[in-house]
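A.B. asks: no sequence on this one, just coordinates:
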């Protein structure tokens, strides 16, 4: 697996404001009689995090510009740990057809697959497993020795959203000497 790329600013360490948007692409047609037909190809909603950092230092501003260049704007996806939506406790994991167990996030009642997590604690039938008994592969737990078919696998973890910048332009405003402000949007991708 290629090396992971992580958003350089931790919203829990700098001042921030955030907005979370949910979207659905719906195709709609109306007949002459007024009958409506609508459908969507999405099985999961689109999510966008819009984050305002009102007081970045010059160093953090430079880190953000360098990161934007590294991912070439909207081209390369990366991982972002949101300040609010990032933690799961004692989640019962579903078994995939390949025998792995998918980590998920519960986003406002919507269960979402996630592709990277840390601070991971895994339990099989209530017994914590050592970190050498499994590996994390694109958000799925793969056990060295598979648990029994009837085993209950649970986990607690902090997760990251796989995102890209929503716009190909990054504009940072200088407010005062060594104080900068930026608002940016990150779109969840799968």
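C.D. replies: Cool, the structure landed. All of these numbers come straight from a predicted model, not from anything done at the bench.

A.B. asks: going forward, measure contacts between C-alpha atoms and count neighbours the same way
C.D. replies: Fine.

A.B. asks: in which helix or strand would I find residue 59?
C.D. replies: Using DSSP states H and E, residue 59 falls within helix 58-70.

A.B. asks: In terms of secondary structure, what does the helix or strand following that helix contact?
C.D. replies: On the C-terminal side of helix 58-70, the closest following helix or strand by DSSP H and E is strand 78-80. Contacts defined by 3 or more C-alpha pairs under 8 Å, 6 or more residues apart in numbering; DSSP states H and E place strand 78-80 against strand 153-165.

A.B. asks: coming back round to it: ok, residues contacting the helix holding residue 59?
C.D. replies: The contact list for helix 58-70, computed with C-alpha atoms under 8 Å, 6 or more residues apart in numbering, reads 7-9, 170, 172, 178-180.

A.B. asks: The structure to be compared is supplied as follows:
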């Protein structure tokens, strides 16, 4: 199945759009006041709250069709954020299986990426042809593995794997053939 990609250009969002980071923490406090806390998350939860202040009728229809296709909150899809989407010359770490995982860099927090485009890969400073590697779930696998001492770097634009946060979508008409919508999408792994 082809990857589902959010159809609207996130660079057209309103400036007041936001990103939330959250951690679920279980806390117990004893009668003496001693606190015990634990989180079962290894990565933070991210939510993108975005407003599109001006949509055309065609974009509104495209958004409704996409929302139908993913059945609201049911089916995950990929979203390229307006601010957090690009990595330049990042040194990649070699996985135990010999692949190199692409990562998102969100305010210093790095986490695995499943989908990316505009990928350029370098081994010891030399750009690699696209026929010398494959990309599978965000992991680069070389047809001929680089030396263990090789430095592998990459530049790319990444997408966040998300679902809509709400079970319904409301698009408001503000003028003839001009609409606005507010959306929230949470990252899923």
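C.D. replies: In hand now; what should we look at? None of these values were measured; they are calculated from a predicted model.

A.B. asks: picking up where we left off before, restricted to strands, list the contacts of helix 58-70 of the first structure.
C.D. replies: Applying DSSP state E to the contacts of helix 58-70 of the first structure, the entries found in strands are 179-180.

A.B. asks: filter the contacts of helix 58-70 of the first structure to the buried ones?
C.D. replies: Restricting those to buried positions leaves 7, 9, 172, 179-180, with burial counted as 16 or more other C-alpha atoms under 10 Å.

A.B. asks: Translate residue 153 of the first structure into the numbering of the second structure.
C.D. replies: Using TM-score structural alignment, the partner of residue 153 of the first structure in the second structure is residue 152.

A.B. asks: number of nearby residues for its match?
C.D. replies: Neighbour count of residue 152 of the second structure, defined by other C-alpha atoms under 10 Å: 21.

A.B. asks: Please apply the same query to residue 115 of the first structure.
C.D. replies: Counted by other C-alpha under 10 Å, the residues lying close to residue 115 of the first structure total 19.

A.B. asks: Contact partners for the residue lying closest to it once chain neighbours are set aside?
C.D. replies: Using C-alpha to C-alpha, 6 or more residues apart in numbering and skipping the chain neighbours, the partner closest in space to residue 115 of the first structure is residue 139 (3.7 Å). Residues in contact with residue 139 of the first structure, defined by C-alpha under 8 Å, 6+ apart, are 102-103, 113-117.

A.B. asks: Residue 139 of the first structure and residue 10 of the first structure, how far apart?
C.D. replies: Separation of residue 139 of the first structure from residue 10 of the first structure (C-alpha to C-alpha, to the nearest Å): 21 Å.

A.B. asks: What's the separation between residue 183 of the second structure and residue 65 of the second structure?
C.D. replies: As judged by C-alpha to C-alpha, residue 183 of the second structure and residue 65 of the second structure stand 15 Å apart.

A.B. asks: Next one: the equivalent of residue 8 of the first structure over in the second structure from residue 127 of the second structure, what distance?
C.D. replies: For residue 8 of the first structure, the aligned position in the second structure is residue 7, judged by TM-score structural alignment. Distance of residue 7 of the second structure to residue 127 of the second structure, given as C-alpha to C-alpha: 31 Å.

A.B. asks: swap in residue 52 of the second structure?
C.D. replies: Taking C-alpha to C-alpha, one finds residue 52 of the second structure at 38 Å from residue 127 of the second structure.

A.B. asks: Who are the contact partners of the residue lying farthest from the centre of the second structure?
C.D. replies: Going by C-alpha atoms, centre = their mean, the residue of the second structure most distant from its centre is residue 32, 43.3 Å out. By C-alpha under 8 Å, 6+ apart, the contact list for residue 32 of the second structure is empty.

A.B. asks: So for residue 52 and residue 127 of the second structure, which residue has more residues nearby?
C.D. replies: Taking neighbours as other C-alpha under 10 Å, residue 52 of the second structure and residue 127 compare with residue 52 leading, 20 against 13.

A.B. asks: Okay, the closest residue to the more buried one other than its chain neighbours and residue 116 of the second structure: tell me how far apart.
C.D. replies: The shortest distance from residue 52 of the second structure to any non-neighbouring residue, by C-alpha to C-alpha, 6+ apart, is to residue 13 (4.8 Å). In this view, residue 13 of the second structure and residue 116 of the second structure are 21 Å apart by C-alpha to C-alpha.

A.B. asks: can you check residue 35 of the second structure too?
C.D. replies: Applying C-alpha to C-alpha, the value for residue 35 of the second structure to residue 116 of the second structure is 42 Å.

A.B. asks: And these two? Which one has more around it.
C.D. replies: The neighbour comparison of residue 35 of the second structure against residue 116 (other C-alpha under 10 Å) goes to residue 116, with 23 against 10.
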